[in-house]
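Q: need the 3D shape of this:
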Amino acid sequence: MQDARANQKDAYQLILEAIDSHIYKPGDRLVESELAERFGVSRTPIREALQRLETQSLLTRDGRSLIVASLDHSQLSELYVVRGELEGLAARLAARHATPEEIKVLRDMMEADKALIDDPVALSRANKRFHKQIHLASHNRFLVQQLDLVHRSMALLATTSIAAEGRGDQTLEEHEAIVAAIEVGDGEAAYNALRDHISQAYVTRLKLDAQAVEAAE
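A: This next block holds a predicted model:
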């Protein structure tokens, strides 16, 4: 029984990571047999993982097939509203509770990220790690759980807003403002800085989506 639970967890994580890294993109069909072969896992845990992902709305039905879900304009707006509030709260709590060691980790992350400015994919991964570190620095397990759910849904976005021209530099500047506020224990400034950061990312994404629609016409 323990091995079965471990396999189920592995299958779930493997598929989730594949969606998050855009190996499987919105609209892609997921087939049990193909996933089992790709990941070297039996079909039973794959089936259970797919059911779990469908329950979490990361997969949806297209007839009898399961496909990676996509977010419409309204869902995207709702997601960013919730993300902005929860991320802002995490920053506010981090300003109160972050240890000197946790702040140093954030500083080290920002320094390392400067070398990734010309690699949007790597910078996007680093950005996720940076945000996760702030979540953990909030020292609120229930908030971290909710933010994990939000970031799972972010995996349904086919591209990263950091890929937009100039967004990488802007992202690092916004990260600096967030950490500076956390460092001095200013919860309100940290909340506002992170909210503004999410708002700018949303504006960039809306522009990218508009450009994609225009290019398709």
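Q: every contact and neighbour count from this point should use C-alpha atoms.
A: Noted.
Q: quick one, strands of this structure?
A: Taking DSSP state E, the strands of the chain run over residues 29-30, 59-62, 65-68.
Q: out of these, the one nearest Glu217 is which?
A: Smallest distance to Glu217 across the strands of the chain (CA to CA): 24.2 Å, for strand 65-68.
Q: quick one: buried residues of that closest one?
A: For strand 65-68, the neighbour count (16 or more other CA atoms under 10 Å) marks 66-68 as buried.
Q: let's have those residues in JSON lines, adding distance to Ala18.
A: Below are the buried residues of strand 65-68 laid out as JSON lines (distance: CA to CA, whole Å):
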{"residue": "Leu66", "distance to Ala18": "15"}
{"residue": "Ile67", "distance to Ala18": "13"}
{"residue": "Val68", "distance to Ala18": "11"}
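Q: Proceed likewise with the subsequent sequence, for comparison:
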Amino acid sequence: MKRSKSTGAGAYELLLAAIDEGTLPAGTRLREEDLAERFRISRTPIREALRRLETIGLVTHEPHHGAVVATLDHGRTVELYHMREVLEGTAAQLAAIHATPAEVEILHEMVERDRALVEDPPALAASNRRFHRQLHLAARNRYLDVMLENLRLSLALLRGTTLARPMRGLASVEEHAAIVAAIDARDPAGAETAARRHIHNAFKARIQLDGAAGGRDGEGA
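A: The predicted structure follows:
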């Protein structure tokens, strides 16, 4: 049975999708009346959805502004990538144990398709999300999957994609290839190491991307 968007749960799905897709970017003020008009639902389910989003850290309250889409400062970004490194490493380790031959083949195919996208950062970013989702499913751990999904949603609060950094797209694809090779070899320790290295390198690219953006902002101030 399809859930009505007029319910709190339905409003939550709408707002979550808007944040995840970037149509409600970090820092956006979330006025109940504006959101109700935008999504054509009443303010009550919007209010319920905002409270729920606040519990998972995607919405916060600021003095004189009310509810806003949360932003991640450097400290929170460090924490986010630290946990990503741990959890993505665990997912790769478990995938090396539990992934079926068909799932491993799919991962190989995704890597090969991504080689053609290294000059298209937005397309590669979308494909990157699908790759990690497939990897998480292959790990066969529902609790880990929930934690990784929450982290993925938090990543939507970061501006831009690290895959737009020079040579980062190609490096990321090769890092994915190393993860899949270890999974294919049924090498849990190697898969974990490769996955952790991948997230470590992504974090370095994030620091560089945010630093470059900060520099541009400073020049314009």
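Q: ok, back up a step: got the strands of the first structure as JSON lines, with distance to Leu106 of the first structure columns?
A: Below are those laid out as JSON lines (distance: least, CA to CA, whole Å):
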{"stretch": "strand 29-30", "distance to Leu106 of the first structure": "37"}
{"stretch": "strand 59-62", "distance to Leu106 of the first structure": "33"}
{"stretch": "strand 65-68", "distance to Leu106 of the first structure": "33"}
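Q: quick one: closest of those strands to His139 of the first structure.
A: strand 59-62 (30.9 Å).
Q: pull the residues that contact the closest one.
A: 50, 53-54, 66-69 (CA atoms under 8 Å, 6 or more residues apart in numbering).
Q: how much does that strand stray from the second structure?
A: Superposing on the second structure and averaging over aligned pairs (mean CA distance after the TM-score superposition for the first structure), strand 59-62 of the first structure comes out at 1.1 Å.
Q: so in the second structure, which helix runs the longest?
A: helix 188-220 (DSSP state H).
Q: same for it, what does it pack against?
A: Contact here means 3 or more CA pairs under 8 Å, 6 or more residues apart in numbering; DSSP states H and E; on that basis helix 188-220 of the second structure packs against helix 74-98, helix 168-184.
Q: got the angle for the longest one vs helix 168-184?
A: Compare the direction of helix 74-98 of the second structure with that of helix 168-184 by axes from the mean of the first three to the mean of the last three CA atoms, to 10 degrees and you get 40 degrees.
Q: which strands and helices lie in contact with helix 74-98 of the second structure?
A: helix 121-139, helix 142-155, helix 168-184, helix 188-220.
Q: switch the cut-off to 7 Å
A: In terms of contacts (3 or more CA pairs under 7 Å, 6 or more residues apart in numbering; DSSP states H and E), helix 74-98 of the second structure is packed against helix 121-139, helix 168-184, helix 188-220.
Q: and that helix, what's buried?
A: For helix 74-98 of the second structure, the neighbour count (16+ other CA under 10 Å) marks 77, 80-81, 83-85, 87-98 as buried.
Q: tell me the most buried of the helices and strands packed on helix 74-98 of the second structure?
A: Neighbour counts (mean count of other CA atoms under 10 Å) averaged over each of those peak at helix 168-184, with a mean of 22.
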